[in-house]
Every structure is written in C-alpha cells, then in structure tokens.
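Undergrad: Provided below for reference: sequence and predicted model.
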Amino acid sequence: MPFIARQHELAVLSDFLSEIPRHGSAIHIIGEKGIGKSRLVQEASLIASRTGIRVLTMPSGAADGDTPYAALNELLHPLLTEPAEVSEQHRAALTSAFHSRRPGVDNPLVLYTAVLRLLDRSATRQPLLIVGDDTEQLDAASAAALSFVARRLRDSRVGVILVSARVTNDDRSSGLRELRLGRLDDVASARLVGNLAPHLPHRERQEIARRGGGNPLAIAELVRFARIGWEPTERPALAEISSAAAPFLHSVEALPAATQDALLLVAVARDTDLAALRAAGLEVAALQPAEHAGIVVVDARTRVVSFTHPLTPVVLLRSGSRERIRRSHLAFTVDERIPLRERAYHLAEATSGADERVAGLLESSARASAYRGDLDAAASDFERAARLSPRAGQRRRRLALSAFSAVGSEGDHEMRSSRLEELTDELAHGPGSLYAAVATAHAGLTGGLTVTRASHIIRHAVESGEHGWHAGDGELIDALGAWLDLLWAVGDEREWDSYFSALDRLRPTAPEPLQTLSIAFADTLRMTGAQRDDITSMLMKSDQHESAQVLRATTAAIFMDALDLGVPPAARQVAEGRRNGHSQRSLRSLAILALREFQAGSWDDAASLVGEARAVEDDPPGFERIVLHYVGGLLSAGRGDAEGCERSAGHLDEMGRRLGAAGLLRFGVHIREFDASGRGDWEEAYRLCTTTGAPGTFPRYVPQSIWWAFDLVEAAMKLGRLPDARAHLTAMEREDFAGLSPRLAILASAARGLVTDPDGNDFFERALGDPTTIRFPFDTARVHLAYGTHLRSVKQSEEARDHLRAALSTFEGLGARPWVDRARDELRAGRAGSAIDATVLTAPEQAVAALAAQGLSNREIAEQLFLSPRTVSRHLYRVFPKLGISSRAALRDALQSHDQ
C-alpha cells in the first residue's frame, strides 16, 4: 500500500532513531486499527537498518500466546545464542523463564533486570531497536516485561517502539513518549484511492474515499472489493477478510439479528441522514445494542448515523448474504421521497443481469444530473445503465452518452477512452454516433490532437449524420453545443463559418437558446439588443436552464461585463466541485468568479480563487485552465509582477501552440498588453493591441478585441498616432460599445475625451458621472488618471491633482504598483508647475529622450544604448511627466523648448 500523508510522523520517528546510538529511549505509537501503524513501523525499521541499528521484532499473537513470556522468548532468542556479559543470576532467570517445563519466575523483577542487562550488553556492539507491534495481542507476562524495560533505557543504546490501538490506564501513567496517528484528511484519502485504483471511475473513487473515512485499511479493503466484485455468499471464509477486519465481524455477529439488519441498512446507504434511513424502513431502536457496543453513533443534533470505525461497514457488506444485501438496497427504492438518483442506484445494486426498466431509470437519473451540471454522476449512471441494457443498440448508445458526459468531468479521461473502445464500428451511424464523435474528439486532445482537428471530427459527424437536420434532435443539438464550446479555442474564422452554416441548415430554425448563445460566444459585438436581453434573462433565471447553456451564457457575460449575473450559477458549480471534486465546469466557474472579483476591484479575493483552482491536479490540462491563467496573468500584470505575468502568458502560449489554438493565444496578448500599458510602454502596448486587426477594425469572431479597445486609443495618442486613435474611437462608437456594457460605455466616453484635445473635459466628466463606475473601480481609476493627465497638459493643475489623487488612492488599495507609479509621477510633474526644467532628467533619461524625439522605436533605442526595450520603456515612462507632456509626439517640442 502506498505510504501517504505520514511525513510528519515519519520525521518524528527518524529523530527518535537518531537518538538511539547516544542514549536509549522508547516511544508509544497509538492509533485505531487499520490507521497505518504497522506500515509506519516498517518504514522506521528500514530506516534503522540503513543507519546501522539492529532491529528485533516481538511477534504478537504467537501460537502459544497463553504461555507466559512466549513472545519475549522469541524476541530475545537471537541474543541468547550470542556471547554476552550477563551474570549467572540473570542467566538463570532467563533460562527459568524460557526453557523450563513450567515457565515462570518467582521474582519477575529479577527477570526484567536480566532482560534489560542482556539488551544493554548486546547494544554495546551494535545499537538495538525493539519493536512491539500490536501489544494488545502479547501474552501478559511479555507485555509487562517490555513495559518495564521501555521505561529504563536512558543509559543504554536501546530503543523501543510500542504499538497499540487503544490507550490503557497503564499507558497513560507509563511516562512514555506518545505518537498518535489520526485519520487521513480528504486530500490524502483521495490520493490513496487514486494510487490504489487509478482506473476506477472518478465518482467511484470519491465514494470509496468517503466510505473509507480516512482509514487506509478500510480504503484498501473497499478498493479490493471494488476490483473483484462483492458477490456475497451465505457465509464467507474469514480468509477473504483481512485479519485486522475479522474482529469487527465478530463484534457484529454478537448483536441481535434485528440490529445486524439495521446496521446493514446503514452500511448500504449513501446518505446516512436519519430521515433518509427511516424512509427506507430503519427502526432507530434496533440500533441501540450497536450503540452500547460502540459500533455506531446516532448524533441527536445532526440526525446522522455513523460507524465508529470505517472497517465495520466494509465487513458488513462483505459478510452479508446476497439476499440480505439485496433486500437492504431494495428498501431504498420504495419511498418516493428518496431522490431519483438514490433510488436508481439502489435498484441497480439489487439487480443481477440485464434489466431495461432499471437501465431506463438510471438513464433518467443521468440526464437529470447532466442538466444540473453533475457530469461525473451522469457519466457513472449512463455507464451503469449501459451495463444493464439487454439490447446491444441501447448499450452502445448509453456508453456513448457516458463518454460524452465524461468530456466535462474531472479525472475520467482514461475511463472515457475505455468506453470509446467498447463502441464498435456500428456506432459510426445511428443513435449515439454524435455523442461518440464528440467524446472521441475530446479524448484526442489529451493525446496530441489539435483543436482544429478535433473540430473537424465533430464537424464531419454532424454533416454526415442521419438526423435530417431536425432542430428537435437532442443529440444533434448537444453535438452542436459541444462544437461551439471547442471553437472559441480554435479561433479561426473559417471554422466559425462552417459552424454557422451548419446552424443555418437546422429546420425549421436553430433553436433557442443555442442561436443566441452562438452569436454571443462567437461575436459579442454583433449581438442585437434583443439577444443581449436574452443572455441577461438566462443568467437571471439560471435555475430554469440546462447547466451547459448557463455556463455558455456566463462565458458570454465576460465580454458583456455582466458577470454579476453569472455569480449564482457559477457559485453553484463551484460549491458542487468543492463537495465532490472539481470538474472542468466547476474549474471554469472558479475562473469566472475570479474574473468577476478582478473587475470588481477585489483583487485579493480573485487571487485566492485562482490559487484554489491551481491547487487542483491538472492532468491532462483542460480548456478551463485558460481563463485561470488569464486572470492570474492580469493580477500579476496589474501588480507589477513581471515574472508571474510572463509565466501566465507563457502557459497560454504553450497551450495555444500545442493545441494549435489561435483563440487561446489572444488571452496571452491581453496579459502582455495590460502589463505594457501599466508600465507606460506605449509602443509595445500599441503593437500588441493591433495583432488582431488594424486600428479602426474589430474583426469577426475575436471578442477579445473588446478588452483592449481603450488601451489602443490611449497608446495611439501617447505615440502621436492621432489618426489611428480617431479611427478606433469611431469604430467603438459604430459598434455601440456604450450599448454593450456600462463599463465599456465609461471607457468609450473616456476615449472620446482623449481624442478631443484640448476640449475633452465634458467627455471625461460624462464617463465619471456614470453611476455604474462604483462597480468597476480599476477602470474608473484609469479614467481619473487619463483625465488628470489631460488636465495637467492644459494647465488646469488644481483640477488635475484631484483626479490624480483619486486614481492613486484606488491603485494603492488594489496593490496596482505600476499604476501607482504612473499616478505619482503625474502628481509630481503637476507640483513642479508649468515651467518644467529638462535638467530634472537623469543622464540615461536624457539619452533615451533625445533618441525617442528623433522618432526611433524603443527597440532601436535599446540597440543603440545597449539597454533592454523594457528599460527604455521605463525611462520614457518617467520622462513624460517630468517634461509636462503626455505623449511621444510632444517630446521633440518639449526638448527644443528647453534648449531655446
């Protein structure tokens, strides 16, 4: 069994072992059965052997365990055959205890002293470690002798490790150092199950971890039974149950039959709430003998029944007869108050052989789970339904549905592939073929397939399918939705055109909300007002829509700046992920919540959400990671963390290149552009803003271009590219930025203020007078900074300071260091007055400014001065406010004015 989550305990034992060559010591390891005590002691023994310590183990439960000193005899036998300086009195005591016909001694103290002297003398040649595992099973005489020795080792080179499952009064008063082993936490339990059973479905691994209760042996037993099948018999041999589990069986068998039946009902239940158990016919009074025996606890406050040790339900399930277990499961299928999925599960557990009625109920349960976004549950139930399907066609269709559901689930990539392998060539056409195609495309992405090739697989299946393009064909609509989800990563205009051509072929017309979601996803700027209202309505009534549709609407809301409306459905997905393990959908929802917190100015909360998502294992990486890297990169850029910024953008670049996904690369473009704007590197910001299209254009199917529209106008103005700035502003107004979102309305008005020089005050005032500015503190601070810079350039110094201070206060609160520096530099320049002396420039700044005034780019300046382009950018960033200018175009005049 893998050794998991015991690093602290192993470190304690390593320290203990390191002391033995200098002075003796003893330690008492305590923990419930199956918690990993023996495994820990094995590791300690190996460490001892490697460091030159001789290890002697006292056997427990010896065949002649009733014989006094039987265990002690076996322990010391190797030492008794070696020469040792032991007095005649002590040797006689040892001989009398171990070799006489009637073992025993008149004075145990003499024997104890003899044992201590024997160990001490032997340890002079080589340090000794005595291990007494499972001390409860030792004969009483040996246990007493070992306890005596363990407390008197200080002046020897002997160490003793005692191991027991419970603490007795003697243990408490012995004065021995204690090391208590607790149960594994949820993370460690999940890791253990994953190591023991990596090929089990994710949901089944979760169930094993939950039932195992943090006890490694219980988890191992559950995994073993899951692999070989339960197949209970009338009376299983005890050999089929581990030796550690056998005492639990004896405890249960001592209880009344009614109590055993009640315990079995609790053991098969997945919900141990008393209300659910009573609905299945549990008589709580029948549990009282088990409570008195310490087998279960009925919590009166929480109304939950729980086993005191997780091995007990394992033993109950393994030892119960087939018919008793079947009756227990059937008890949960009678009452309609029991949820559909629970009834379907228990009915399937009680069913042997194919049964279409049960398979149909499981399929209904799976569809309900998929509707609410629990794709792990859906995949599991579809697969179980397939196993119980009597007809081959139904079986293959349900396996395809299971693989399709696993596309969005966490950790089931191999299970999805195994389901696909079971689907024969007959599934190339007919029911289930589109589901299989989608699952095949996504499975290929984990094996090196590009997103474009994956898109082609779905496209071919859709275009050649036998659906007749009927808009009411659920499988066709699901396939189109999966294709849509993939295309935003593809980012290719031709692929989008193919998708919309397929959408146009639907008869009588493409259904809602797919039609609206498609345009919202692909080309947000071209949405009609009615379509924007539809997306808003869907988010406001998210509980009335299928989970996949809501997730698409929430993603579309990113570009509409309507993430506040997407919080409730995203929060539900995240809560589900935290309970049952994160899926691709819950991770994407985490990213959406993080982005919303970023926009709302709660950057610390955004960073916390990104950290939570990054802690989830990423094997293989999914598309949900894109938005997480994006938000993480924005945070790094905003806070001046150049290394973190480049790391996030680099991740996106790597994923984009590996997957052949142009759409992913645009997220990295915005991170780097945002970083350049913060540092005042306008040349780099302008270059990045124009990578997807020339100023004055918003290309089709590139909604990301909305994000940097204001930045492009600002960069163009700083570089003296007034025609470019005006062209892009005109395009923003033509595309009705103000109608798309309140945030964009604020930025569009501020962009008009930048371009309308020198009379842009009214537009800045209009932007800052919008009551929605409170929802977007960072963007509002940017407008204050731009307005303050503008006012300073037209010599309205007092008014400029008010806006620059407002910007500085917000930037400081966010921890936006580059923006703090920009605001402070503008304030310092304003305090210097209108007659600014160029001598305030440092020598490097003067050299950079002179070359920039000649029209050289940052890269060209860097080559001439042997600097990096980033350093050149930083110098210019400080030069502008010192000279009282706000753009590169004004640099030559400012320097010439000074020279005159």
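TA: Structure received. Residues are numbered from 1 along each chain as shown.

Undergrad: going by C-alpha atoms from here, please, whenever you check contacts or count neighbours.
TA: Fine.

Undergrad: residue 698 in helix, strand or coil?
TA: Applying DSSP: H, G, I helix; E, B strand; the rest coil to residue 698 yields a three-state assignment of coil.

Undergrad: test my guess that residue 681 contacts residue 875.
TA: No - taking Cα atoms under 8 Å as the definition, residue 681 is not a contact partner of residue 875, at 9.6 Å.

Undergrad: which one's more surrounded, the two?
TA: residue 681 (25 against 21; other Cα atoms under 10 Å).

Undergrad: how close does that one get to residue 876?
TA: Distance of residue 681 to residue 876, given as Cα to Cα, to the nearest Å: 8 Å.

Undergrad: next: residue 376.
TA: 54 Å.

Undergrad: tell me which of the two has more neighbours.
TA: Neighbour comparison, residue 376 and residue 876: the larger count goes to residue 376, with 28 against 24 (by other Cα under 10 Å).

Undergrad: helix, strand or coil: sort out the closest residue to the more buried one other than its chain neighbours for me.
TA: Leaving aside its chain neighbours, residue 376 sits nearest to residue 409 (5.3 Å; criterion: Cα to Cα, 6 or more residues apart in numbering). At residue 409 the chain is in coil, as set by three-state DSSP.

Undergrad: just give me the neighbour total for residue 409.
TA: For residue 409, using other Cα under 10 Å, the count is 26.

Undergrad: right, and residue 299 touches residue 291 too?
TA: No - in this structure residue 299 lies outside contact range of residue 291 using Cα under 8 Å: 10.7 Å.

Undergrad: those two: which is more packed in?
TA: With neighbours defined as other Cα under 10 Å, residue 299 and residue 291 compare such that residue 291 has more, 16 against 12.

Undergrad: nearest residue to the middle of this structure?
TA: For the chain, the residue nearest the mean C-alpha position is residue 616 (2.5 Å; Cα atoms, centre = their mean).

Undergrad: below is an additional structure, to be compared with the one above:
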Amino acid sequence: MSISISNARPVHGTVHDDDVLRRAVHTSSSTNDRFVVVEGPRGSGKSHALAGIAAAARADGHAVVELRSSDGDPVIASNSLEPWLRLVQDVGAPASTRSPATRRSFVLVDDFHTLVDTARSVLRTVLAGLVRESDTVCVVAVDDRQCVPGWVDLQYVPLRPLGDADAEELLRRDRVDLPTSRAGLLLRLADGNPALLHAVGRAWSAGSAAERTTPFPTSYPRLGASGDAVRALDGLSERARSTALAIAVASVEFPEDHPTWDDQGALLLDERLRELVVEGRTGLGFRDPFVRLHLLSTATAAELRRVRSLVAASAAVPERLRVFAEAAASPAHDDGLVPRLFALVDESLRLRRPDDAATALVEAARLTSSDADRAQFGARAATIAAFTGDFALVDAEAERVASDDEPAHPALVGALEFVRAARTGDVRAGRRAVLAALDRSTRPDEDDVLVATLHVLCYLRGDGSWWDEALAVTADRDVDPVLRVVEDCLDDEPAGEERAALYRAARVSMADAQPWKAVALHVAWSLLDATDPRREVLDAVLSRSADAGLLRYFGSCRAAVAAYQAGRFTAASAALDGVRRSAEEWGADTFVALTDALQALIHSLQGEPEQATTKADRAARWALQHGAPLVARAADHARSSLDVAMGRFEEAHARTTTRPAPAGRWLENSYGPIGLLDAVESAARLRLTDHGRSLVSAAERTVGSGATPRRSMVLKAARAVLDADADARVLFEDALADVDTEVAPFEVARVRLAYGEWLRRSMHALEARTQFRLAASTFEVLGAGQWQARAERELRVAGGTGAPSVPLESTDLSEQERRVASLAAAGLTNKQIANQLFLSPRTVSGHLYRLFPKLGVTTRAGLRDALLGLEAPRSDALR
C-alpha cells in the first residue's frame, strides 16, 4: 500500500468513541475502521483512555503492544516486547510458518505526535502494514487538533477534559469519599483528567478522617515516576522551581487568586517556565496537570507551608483563605488565630458557604488551648457537616472524642445520630441517645440541634406517638422558631395571626443559614398535604437557604415529590434518578431506600409492574433489615396501589390488614396521597364494608375539622364507595368539588373512576360513561397506564366508546357557566373568578365540576378550545 504524505487534517465526523472502537473490533471491520486516532489536549486523559483499551483487550484474550514517545523516540513497554516481535515476524511470512494466532492484536501508541519525523514516518508505515495484512487494530494518541498525515478517512475519537459534572460522576463510581471542600480541591488538581481523579481521589480517600478534613493537604500523593513530568521540571532553576511551586499551590488551593507576588510585586517567569504554564480564567496554571502534581508531590510539608503563607499574603486572596493558610502553617496552639477563625463561621454561613464554616471550626478546635472550647468547636463543626452530608468530618470528630476518652458533646450526639439514621435507618437507638443528651444539655443552641435531629428521627419512624413525645419534650424549652414551625405542621387547625407571626420569626431565624434549619423545614414541608398553603411559604423560605451537599439532595427531593403529586410522573421519575444518585454519593442508604419506594409507586401508576415490584421489594428488604417503618410503609403502598390498579383486591386488602397502623395522630408521609381509598375500595370489592367503615371513621376522627381539601376529597370519596344508597352521589359530587383537577389530577381521576363505578352499579350508565371517559383521559395524560386500562375497561362495560358522549354543538351552557368557563380559560384562579362574579370560591368550583363533563375536557387548559368549538356553530348560524 502506498501512503501519500499530507499535512492536511482529514475530515471526520464526531463519532462516539465507543462506536468507533466497537466498529474497529467487529469481524467485518475495514482497514480504515481498524486504525483509530484518539486526540485531545493535555488533561483530556488520552493515556487513561489507552490504558482502559489495553485492559479491556487483555481481558478479552487479545495480544496488546504498548508504545510511547520518550524525547521523540518510540519506547516499547517490557511486557509488550514479545507480542510485538511475534507480530512483526508474522507479517509477510508464509501462513504455514506463522505463530498460533490469538483472537486479535492491538497496538497502542501514546503521544504519537511528539515522535521525531523519522520515527513517526517509519512507525506509520509499519502500522499501516500491520493493519492491512494482519487484521491488527491500531490506536494512536495525539495532541489536540493533531492528525496522522498520509492516511485518508481515519476514525478520530475526540477527547476533552471532563467537566465538573462528569468528574463528580467518576468520583461517585469510584466511591471516592471526600468532604466537599477536598473534593473541590481534587477537581482543580486533576483539571478534568480521569487518571488523576481516579488515582489521587483513591489515595486521599484511603487516608484517615482527620487527614481528609484539613483545609489543605499536608502532602500530595506520588503516582510513580512520570518521565515527562520529571524532564519538564529538570531544567528549572531553584528560583524558577519556587515560582512554579507557588503557581501550583495557588491554582489548586487558592482558586480565586491571581498570583502577583515576589520581591518586586510581579511574578517573573523565565523562558523554560513559560513553556509549562498558561494564563487561565483565574490566573496562571499548568498546561499539564501531571507536571503540577509531580511538583506538589515532591515538595516537603515545610515547603508547602511556606508557599501557602507566601500566596496568602497576596492582596487578591480572600480573607477566609488567608486565615486558613495561616492556620495550616501553625502546627501548635495559636489562640490568637481562634477569634479570626471564629469570625469566619457566621460570615460563611450568611454567605451560604457551610463547608468553610465547618473548616474554620475544625481549625479553631485544633488551635485553641481550651479543652472546653475544643469540644464545643468540634461539635459545632460536626453539626454543620452532618446536615450538609460531610459525614467524614463527623467521623473524624467522633474518632477524636473517642481517642481522648471524653464524653460526647450534646451537639455532637445530634450530629452522630442524624448520620447514623441516614446511613443505617437505626432510629430507635438514635432517639434514646438524643433524649439522653437533651437531659444533660445546658445551652439553647445545643437543644435546637438535638430537637432537629429528634424531628428527623420521628419523621423517619412515621409513628404518631413519637411525635407526641417530642412535643412534650419541647413544650417547656426555648427552642428556635424553625422547630416550632415543624410542630405547627403537625397541626391541621385553621391559620391565625399567631401562626403568621411564627412563620415571620422563622424567616428571620433562617438568615444565619444554619444547615440543620433547612433540614428541619424540609421535614415540616414533608408533613404537609400537597394542597396546604403553608407549603408555598416554606418553599419561599427554603429557596433562600444554602444548597451545598446533602441540602441539595433535600431540595431535589422536594421538587420530585411536588412533581409526582402534581401528576407529572415522568418528570418526577427523572428527578428521582438524580435524587437517588445524590443519596448514594453521601452514603445515605436510608434515603436511597426511601427513593426506591417512591419510584416503585410511580412505576406502579405508570403501568410498569416489573419495575415497580423490583424497587418495592428492594426497599422493603432494606426496611426489614434496618427497622425503617416509613420506608416499609412507602414500599407497601406502592405494591398496594399496583394491586388495586390491576384488580387484585384480595392481595391489596391483605396488605392493608397486615400493615401496622401509625399510633397516635394521623399523619401521611406525602408519598401515598390516597392509600385510604385503596384500602376502602379493596374492602368494598370483597364485601367487607364494616372493615372499610372502621378505616374511614378512624381517619375522620383523627383529621377532625382540620381536613385540607385533598384529604377532605379522599375521605368523602372513601365514605361514598361504601355507601349503597343515593347519599353516595352527593358525597362523590362534594368530593369532586373540593379540589381542582390541576391541583391533584391523579386523585381527582381516581375519584371519578370510583364515582363512575357507583353510577354504573346504580343503573346510570350514561353518567357513568362520562366519568369513565374523563378519568381515562386524565390517566392517559398522566401516563398512568394501568389505571387508564382499568378506566377504559369500565367504560366498555358501561356500553361506551372513546368518542365524546355529547357533541359540543349541542352543549347548552347557562350565561353564568359561560362566564365562569371564559374566566377559567383565561387563567384566573377560582378565588379570582369568585371576586369578579361576586360568588364564593366553592360555587365557582361547583360550576367547573359540572362544566368539565359537559364540554368533554379534563383540565382548564382544554376549556379555551372547547369554548371556541361552541362559538363556531353559533357563528355559522348567524351567517
């Protein structure tokens, strides 16, 4: 084969690397397919990609030859010499004399573009012959925008340094357990290179908890001899090396700094050093992250401290980093730095930087000479770290306390028990420890953290008697208004001025952005019904809180639950995938199991029984092993919902009768909005009406006069399902008038389905078909496949089809109904319509309830088109 030399870059598409490599090893691959060029800039991980290809090829039984460039010369790896000689000897030899063939040979060449011209030309010719004559796959790595001249239509795989999101995903897959601040330092150090992320991340994760939580590492890991990195630094003078080390420290540990230091106030770079650095968005950095790491890893601890102090003296360095650098350079007690560190705590919290606040407290605890202050600072740091998901810092403080053989500070008990509950679901032991710590607590701030932890434990337990005890414990204590908000959300009594004042006080309290407050308000939000107006107030307060670490998980969880309750099942399922990954990242297995249970419920509603069963069973097994009743109930509700949707009423009833009822006050977990209706419908289908009535009566007694519209609708519908006389019609219609379809679409459709079944049994087939059509239409929009199929089956039994039961042209609306429909179609709320027409909101809701079946629509969004359809025949008649 003749090869024409050309410097022009070949035209190629952006084929994904997996596709290119899959094509290269396919039995039908062409010559061009088997020659692959991996390109990318420094830091893109070309060497890491070649190592991965080599490992995969060897695992599949292929022969692998690895070459790299060293000062322009091709160097072969020692374990590659034998397969390389055998491969070269076999090319051109008679078939009878060739060595026994392996499945395929891979030749991998790193930094092909840095070879001298002669070596590159000869190697290119040899590789071309191997690819053509021996079915060899050849992969070469080149720099960004480089090409292999002389070969047309090669397959290029473009690589780029990993972005922060992909880099964090890689760390999650590698199970790299680092505090948030150290993880951020790692991302800057690796500069998107997957090999450095993997190696340094693993090395730092293997260190002690105390080492992982220091503001700056005492040393950097060595990754073995890197010839290129060593050679790049060999020619530097002592002064240039000091400058290079300062640039390395500044670019990794002081990302907000633009280094401008030296004796004259300007950074001087000699010619050799200029070849290694590049001007970036935040100042000077290294072109090659491996060179930077080699420089940092060969510096002594004393050198690193000296350079940090030098960098911190720059005017561009923020005060917080300057203080951290001075603290890191002070190995002994330094009480003079403690006030400066302590001043950073409140400032960092106000600026929504809880990681900096925790770091400042850890350093203050290390430098103070007071044992009492050391315990208090360490406990407060652990509290911040626990509620932001920095569990390693909590572990470090627990190790320190254990090694010093001192009793745990009350606030530290709260942090430890929150972490244990998140990791293992063990809430029983946690409650005992928290209550004991409250008995010996002497400070209101300690009480607040312990009570916040107690509220989390009560929520995860889902037991009303636990909440009753928690309320009794805090009754005479001066606790933060945020915690009173949690208690208020246990109460369904109507709003008053006292409640409004409480929420104003909580908003003021949230100004200091303590992480435990955000978690407490998340618990409060989760205790509320979806139609409770207090949710909007809490959403507004929480939107101004920090979103670091685990707090971001809680925010995503609220968004996913809100999407689910609004009937946006697909969006909720996608959001929960991210929620689950976040929970896995923090090692919060309890939240992982709870997410599985919620996803199981969504799968059951979407008509995906296999996925629903798999996730529900996984969550139920975890709950059984760890004693987590809330997770168990959520998983059980997912299975019950699936059973009811598929008509398996005996199975659903068996679950409701064996499920332990929560003791004390009646609370729902926000994930099963109509579990009561499932249970009552199952009992009615099996003619166990007495059991169904006992469930409804118990729910009505516990709800009392504080029923929200959504709960009221479910209670009325449940009572109507059990009612065989004409009163059921009134109950169903009142239930449907309580809640707009847009607020709770799935629940309204469920009630319509139950109403249609009652109408059909009562010989009102025409009205039943209307309810079935509306229910089926809503289920279809929501993607609730199982429920849609059930509604359509009921529609066929009632003698209906999919066509509208009443033509729009024949629909007769009163003038009042037209005005209500027009205003609703324009986007006005029921309250706004009532104000304009001098009606009550309940009357407006009743009008809309009767309008929807008449117009054949299920949502307000369909009103406009329906009204236009009514106007068209009238216009034709006038003409």
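TA: Yep, it's here. None of the values given here were measured: they were computed from a predicted structure.

Undergrad: picking that back up, how about the contacts made by the residue nearest to residue 376 of structure 1?
TA: 375, 376, 583, 584, 585 (Cα atoms under 8 Å, 6 or more residues apart in numbering).

Undergrad: and the helices in the stretch 701-850 of structure 2, which stretches?
TA: For the stretch 701-850 of structure 2, the helices defined by DSSP state H, counting those that start in this stretch cover 709-721, 727-738, 745-761, 765-782, 785-797, 815-825, 830-837, 841-855.

Undergrad: the first one vs structure 1, average offset?
TA: In this case it means helix 709-721 of structure 2. Compared with structure 1 after fitting, helix 709-721 of structure 2 deviates on average by 3.5 Å (mean Cα distance after the TM-score superposition for structure 1).

Undergrad: next, the angle from that helix to helix 745-761.
TA: 20 degrees (axes from the mean of the first three to the mean of the last three Cα atoms, to 10 degrees).

Undergrad: which parts of the host helix or strand of residue 83 of structure 2 are buried?
TA: Assessed by DSSP states H and E, residue 83 of structure 2 sits inside helix 81-90. Across helix 81-90 of structure 2, burial judged by 16 or more other Cα atoms under 10 Å covers 83, 84, 87, 90.

Undergrad: stretch 655-662 of structure 2 now?
TA: Buried, per 16+ other Cα under 10 Å, within stretch 655-662 of structure 2: 655, 656, 662.

Undergrad: could I get the residues you listed as a markdown table with distance to residue 483 of structure 2?
TA: Converted to a markdown table, those look like this (distance: Cα to Cα, whole Å):
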| residue | distance to residue 483 of structure 2 |
| --- | --- |
| 655 | 35 |
| 656 | 33 |
| 662 | 22 |
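
Undergrad: tell me the one among those nearest to residue 626 of structure 2.
TA: residue 662 (18.2 Å; Cα to Cα).

Undergrad: I'd guessed the closest one sits against residue 466; true?
TA: No - between residue 662 of structure 2 and residue 466 there is no contact under Cα under 8 Å: 10.0 Å.

Undergrad: quick check: residue 36 of structure 1 touching residue 217?
TA: Yes - the pair residue 36 of structure 1 / residue 217 is scored as a contact, 7.4 Å apart, by Cα under 8 Å.

Undergrad: tell me the helices and strands packed up against the helix or strand hosting residue 396 of structure 1.
TA: Counting by DSSP H and E, the element that carries residue 396 of structure 1 is helix 392-406. Of the remaining helices and strands, those touching helix 392-406 of structure 1 by 3 or more Cα pairs under 8 Å, 6 or more residues apart in numbering; DSSP states H and E are helix 375-387, helix 413-422, helix 433-445.

Undergrad: and those, which is most packed in?
TA: The highest average neighbour count among these, using mean count of other Cα atoms under 10 Å, belongs to helix 375-387 at a mean of 27.

Undergrad: who touches it?
TA: For helix 375-387 of structure 1, contacts defined as Cα under 8 Å, 6+ apart pick out 201-203, 348, 354, 358-360, 362-363, 365-370, 394-399, 401-406, 408-410, 583.

Undergrad: and what of stretch 367-387 of structure 2?
TA: Contacts of stretch 367-387 of structure 2 with the rest of the structure, by Cα under 8 Å, 6+ apart, involve 327, 331-335, 337-338, 354-355, 357-359, 361-362, 364-366, 391, 393-394, 397, 409-412, 414-416, 418-419, 449, 514-516, 519, 550-551.

Undergrad: list the buried residues in that stretch.
TA: Buried residues in stretch 367-387 of structure 2, counting neighbours by 16+ other Cα under 10 Å, are found at 367-368, 374-387.

Undergrad: helices along the stretch 501-650 of structure 1, start to end?
TA: Under the criterion DSSP H, counting those that start in this stretch, the stretch 501-650 of structure 1 contains helices at 514-522, 529-540, 547-560, 563-580, 584-599, 603-614, 624-638, 642-659.

Undergrad: and the ones you listed: which comes nearest residue 97 of structure 1?
TA: Closest among the helices of the stretch 501-650 of structure 1, using Cα to Cα: helix 563-580, at 58.2 Å.

Undergrad: report the distance from the closest one to the chain centre.
TA: Counting by Cα atoms, centre = their mean, to the nearest Å, helix 563-580 of structure 1 is centred 14 Å from the centre of its parent chain.

Undergrad: show me what counts as buried in it.
TA: 563-577, 580.

Undergrad: so it versus helix 375-387, what angle?
TA: With the same axes, to 10 degrees applied, the angle from helix 563-580 of structure 1 to helix 375-387 works out at 60 degrees.

Undergrad: other residues contacting helix 563-580 of structure 1?
TA: Residues from elsewhere that reach helix 563-580 of structure 1, judged by Cα under 8 Å, 6+ apart: 206, 373-374, 536, 539-540, 542-543, 550-551, 554, 557, 582-583, 585-587, 589-590, 592-593, 596.

Undergrad: who touches stretch 327-347 of structure 2?
TA: 215-216, 305-306, 308-309, 320, 323-324, 356-358, 360-361, 363-364, 366-369, 512.

Undergrad: now do residue 513 of structure 2 against residue 415 of structure 2, distance only.
TA: Taking Cα to Cα, one finds residue 513 of structure 2 at 17 Å from residue 415 of structure 2.

Undergrad: an error on my part: the question was meant for residue 552 of structure 2.
TA: Going from residue 552 of structure 2 to residue 415 of structure 2 by Cα to Cα gives 18 Å.

Undergrad: list the contacts for the residue nearest to residue 318 of structure 1 when sequence neighbours are not counted?
TA: Spatial nearest neighbour of residue 318 of structure 1, chain neighbours left out: residue 232 (6.0 Å); criterion: Cα to Cα, 6+ apart. The contact partners of residue 232 of structure 1, by Cα under 8 Å, 6+ apart, come to 317, 318, 319, 320, 321, 322.

Undergrad: perfect, that will be all.
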